[in-house]
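Participant: Got a predicted model here, sequence first, then my questions.
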Amino acid sequence: MTGPESELVRAAGCVLWRRSPVDDSLEICLVHRPKYDDWSHPKGKLKRGEEALEGALREVEEETGHTCAPGPRLPSVSYFTGGRPKVVHYWAAEATAGHFTPNREVDRILWLSAAAARSRVTQHPGPHPDRRVSRAARLPALTDGGPPRPGASAHRPDVTHCTRCADSAVIRP
């Protein structure tokens, strides 16, 4: 198949996390898209010529109102939508500042524990569970090390020596 209907759709997003202001526990942000009535990680299509990480950070800010400090890259997700192949590249990212304002694309966000986020995220068709939350949730258990990235908290997780995360599966419907 050739033509626009077979072109790869490129997208990017983040598993956005923060420390709870109440008890310092890990919270994962999910966005609700009224058009699809689903819960997902903030993500979206890349603009022409846009790098994946640049697009992921833009989408997080557009959908959640939050800026973030990118962390490690997470597994990409590949699937078909509307008869076209799509790949979504993900990063773990710490929310650094911002405030959510409902918009046309996203009408609400939730900050949930990792377990609640895994249960709430809408699954793509297929037999594999969403492992992005599992992988990102493991990050705080690792020891901190090195200076934080600009804008990130001093207590951000260090994943530079994370081997336990490498075995995480991804959705491949």
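Facilitator: Perfect, I can see it now.
Participant: rest of the way, CA atoms for contacts and neighbours
Facilitator: Fine.
Participant: What is the longest helix seen in the chain packed up against?
Facilitator: Taking DSSP state H as the criterion, the chain has its longest helix at helix 52-64. If you count contacts as 3 or more C-alpha pairs under 8 Å, 6 or more residues apart in numbering; DSSP states H and E, helix 52-64 packs onto strand 9-19, strand 43-45, strand 66-81, strand 84-98.
Participant: Identify each buried residue in it, please.
Facilitator: In terms of neighbour count (16 or more other C-alpha atoms under 10 Å), helix 52-64 has its buried residues at 52-53, 55-64.
Participant: Could you single out the nearest of these to H161?
Facilitator: H161 lies nearest to L53 out of those, by C-alpha to C-alpha, at 21.2 Å.
Participant: Relative to E51, how far out is the nearest residue to the closest one once chain neighbours are set aside?
Facilitator: Leaving aside its chain neighbours, L53 sits nearest to A12 (7.0 Å; criterion: C-alpha to C-alpha, 6 or more residues apart in numbering). To E51, A12 is 9 Å away according to C-alpha to C-alpha, to the nearest Å.
Participant: Show me which of those two is the more surrounded one.
Facilitator: Neighbours per residue (other C-alpha atoms under 10 Å) separate A12 from E51, with A12 holding more: 27 against 13.
Participant: Touching, that one and A56? I think so.
Facilitator: Yes. Assessed by C-alpha atoms under 8 Å, A12 is found in contact with A56 at 4.7 Å.
Participant: Mutual contacts of these two, please.
Facilitator: Residues touching both A12 and A56 (C-alpha atoms under 8 Å, 6 or more residues apart in numbering): 43-44, 89-90.
Participant: still on that earlier bit, contacts for the longest helix of the chain next, please.
Facilitator: 11-14, 16, 31, 42-47, 66-68, 70, 89-91, 99-101, 103, 105-106, 109.
Participant: now the angle from it to strand 9-19?
Facilitator: Helix 52-64 runs at 60 degrees relative to strand 9-19, counting by axes from the mean of the first three to the mean of the last three C-alpha atoms, to 10 degrees.
Participant: Can you check what angle separates helix 52-64 from strand 66-81?
Facilitator: Using the same axes, to 10 degrees: helix 52-64 against strand 66-81 is 110 degrees.
Participant: Might you quantify the distance of helix 52-64 from its chain's geometric centre?
Facilitator: The chain centre lies 10 Å from the centre of helix 52-64; the measure is C-alpha atoms, centre = their mean, to the nearest Å.
Participant: for comparison:
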Amino acid sequence: MGRKRRPTAAGAVVLQGQGEDAQVLVIHRPRYDDWSLPKGKLEPDEDAQVAAVREVEEETGLKVRLRVPLGRAEYIAKGAPKSVLWWVGTVVGGRIHPPVTTTKTNGKSNGKGKNGDVEVDRVEWWTPKQAAAKLSYTDDREMVERALATVPGHTVLLVRHAKAVQRKHWSGKDWKRPLSQRGRRQARRLAKLLEAYGVTQPITSSSTRCVQTLQPFAERTGLELVTMDELSEEVFEDDPGVSKRAMVDLLNQAHTQPGAPMAICGHRPLLPMMRGLLGLGDKPMLVGETLVVHHDDQGNQVAVERIPSAF
């Protein structure tokens, strides 16, 4: 089977409440006179996860974080294949704003209609029954059904540090080896990705290359990085048990705080141990790569997303 094409759009099924109290966020677009879920096109060089969060905020005014992935919807529009990636979304801020009008950026249309058109004129919370009956598209109704079947749990993001200066080109102590220019670029892009998942616990090895990998995220969000010597190569080489116990403690902490997604940045020698404790396979991680591991409320793994760096 060939590699799936890059998605053209991304969106989120935004939920609030559970069980009989559950509600789904929907939008009305007067241009099409339809009721649908918030979604939109990816910008050039943008991760789908970041696009999903951005589009929800642009169309509704609500800031969300992503939870479990719901899969891909594919269809034909105006004779061209379209592909949309979906996630469950949880509101973390913002407020529903007045109707959204189409604007131009740098003199160019954003592609959603003529300049000044009303893109979204109504944003509402519907019950699952309303969504099943009134959403205009089959794909949207299917995604809502999938989202309602998910069980909220905790999320852990395992990050391999971005590209560092090569050892042969560094004369100082290895733990002080910094990121390369490419690595700094990877770290800046990673910051938006971690924010899309609502990471509130950024944790890293105390080595410079790991700290610098998460530093742009910390600066973007105002969160404080937690640095741990126990996750460094030096401590792991001296006593692997120390590093393993530290990782176990972190995963237990993540499980007890489902509303606080955790990102852990580590090194190649430790990654097999880290992946093993997360119940992942043996496939090596590339520099700047992130594995997003989703769990249910019992701690069972329900989904894993592999997100390689674009650079």
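Facilitator: Nice, thanks for sending it over. Only a predicted model underlies this, so the values are computations on that prediction, with no experimental measurement involved.
Participant: Give me the TM-score for these two chains.
Facilitator: Here the TM-score for the pair of chains, by TM-score structural alignment, normalised by the length of the first structure, is 0.73; 146 aligned residues with a C-alpha RMSD of 2.9 Å.
Participant: Alignment lookup: the residue nearest to L53 of the first structure to the second structure.
Facilitator: Superposed on the second structure with TM-score structural alignment, A12 of the first structure falls opposite A10.
Participant: Same check on E63 of the first structure?
Facilitator: In the second structure, the residue matched to E63 of the first structure (TM-score structural alignment) is E59.
Participant: Apart from its neighbours in sequence, what residue is nearest the equivalent of R33 of the first structure over in the second structure?
Facilitator: Aligning on TM-score structural alignment places R33 of the first structure opposite R29 in the second structure. If the residues on either side of it in the chain are set aside, R29 of the second structure comes closest to V120, at 4.7 Å by C-alpha to C-alpha, 6+ apart.
Participant: Relative to D249 of the second structure, how far out is that neighbour?
Facilitator: Using C-alpha to C-alpha, V120 of the second structure is found at 46 Å from D249 of the second structure.
Participant: V13 of the second structure too?
Facilitator: Taken as C-alpha to C-alpha, the span from V13 of the second structure to D249 of the second structure is 32 Å.
Participant: Which of those two has more residues huddled nearby?
Facilitator: Per other C-alpha under 10 Å, whichever of V13 of the second structure and D249 has more neighbours is V13, with 29 against 12.
Participant: Hmm, that one is touching L85, no?
Facilitator: No. Using C-alpha under 8 Å as the test, V13 of the second structure is too far from L85 to be in contact (10.8 Å).
Participant: what is in contact with the two at once?
Facilitator: Joint contacts of V13 of the second structure and L85 (C-alpha under 8 Å, 6+ apart) do not exist.
Participant: ok, and which of the helices and strands packed on helix 52-64 of the first structure has the densest surroundings?
Facilitator: The highest mean neighbour count among these, using mean count of other C-alpha atoms under 10 Å, belongs to strand 9-19: a mean of 24.
Participant: and it, what does it pack onto?
Facilitator: Against strand 9-19 of the first structure (3+ C-alpha pairs under 8 Å, 6+ apart) you get strand 26-33, strand 43-45, helix 52-64, strand 84-98, helix 132-138.
Participant: Would you mind getting the average deviation of it from the second structure?
Facilitator: Superposing on the second structure and averaging over aligned pairs (mean C-alpha distance after the TM-score superposition for the first structure), strand 9-19 of the first structure comes out at 1.2 Å.
Participant: and the longest helix of the first structure, how far from the second structure on average?
Facilitator: Mean deviation for helix 52-64 of the first structure: 0.4 Å (mean C-alpha distance after the TM-score superposition for the first structure).
Participant: who touches the closest residue to S25 of the first structure other than its chain neighbours in this structure?
Facilitator: Nearest non-adjacent residue to S25 of the first structure, counting by C-alpha to C-alpha, 6+ apart: R19, 5.4 Å away. Neighbouring residues of R19 of the first structure by C-alpha under 8 Å, 6+ apart: 25-27.
Participant: Of the residues you listed, which is the most crowded?
Facilitator: E27 (21 neighbours).
Participant: wait, doesn't that one sit right on V15?
Facilitator: No. Distance between E27 of the first structure and V15: 10.2 Å, which falls outside the contact criterion (C-alpha under 8 Å).
Participant: Surely R72 of the second structure is in contact with D139?
Facilitator: No. Look at R72 of the second structure against D139 with C-alpha under 8 Å: they stay out of range, at 9.5 Å.
Participant: for the helices and strands packed on helix 52-64 of the first structure, which one sits closest to D158 of the first structure?
Facilitator: Comparing those by C-alpha to C-alpha, strand 66-81 comes nearest, at 8.7 Å.
Participant: Just give me the match in the second structure for I109 of the first structure.
Facilitator: By TM-score structural alignment, I109 of the first structure lines up with V123.
Participant: Skip the chain neighbours and tell me the closest residue to its match.
Facilitator: The shortest distance from V123 of the second structure to any non-neighbouring residue, by C-alpha to C-alpha, 6+ apart, is to I27 (4.6 Å).
Participant: go on, K41 of the second structure?
Facilitator: Going by C-alpha to C-alpha, 6+ apart, K41 of the second structure has A9 as its nearest residue, at 4.1 Å.
Participant: My guess is that neighbour contacts V84. True?
Facilitator: Yes. Taking C-alpha under 8 Å as the definition, A9 of the second structure is a contact partner of V84 at 4.7 Å.
Participant: SS state for C165 of the first structure?
Facilitator: Classification of C165 of the first structure using DSSP: H, G, I helix; E, B strand; the rest coil returns helix.
Participant: repeat for P102 of the first structure
Facilitator: From three-state DSSP, the assignment for P102 of the first structure is coil.
Participant: Now do the same contact list for it.
Facilitator: So P102 of the first structure contacts R108 (C-alpha under 8 Å, 6+ apart).
Participant: what does V106 of the first structure give?
Facilitator: Counting by C-alpha under 8 Å, 6+ apart, V106 of the first structure touches 31-34, 63-64.
Participant: Recalculate using a threshold of 7 Å.
Facilitator: Neighbour list for V106 of the first structure: 31-34, 63 [criterion: C-alpha atoms under 7 Å, 6 or more residues apart in numbering].
Participant: Equivalent analysis for L70 of the second structure, please.
Facilitator: 86-88, 143, 146-147.
Participant: again, only using 6 Å
Facilitator: Residues near L70 of the second structure by C-alpha atoms under 6 Å, 6 or more residues apart in numbering: 86-87.
Participant: Lovely, talk soon.
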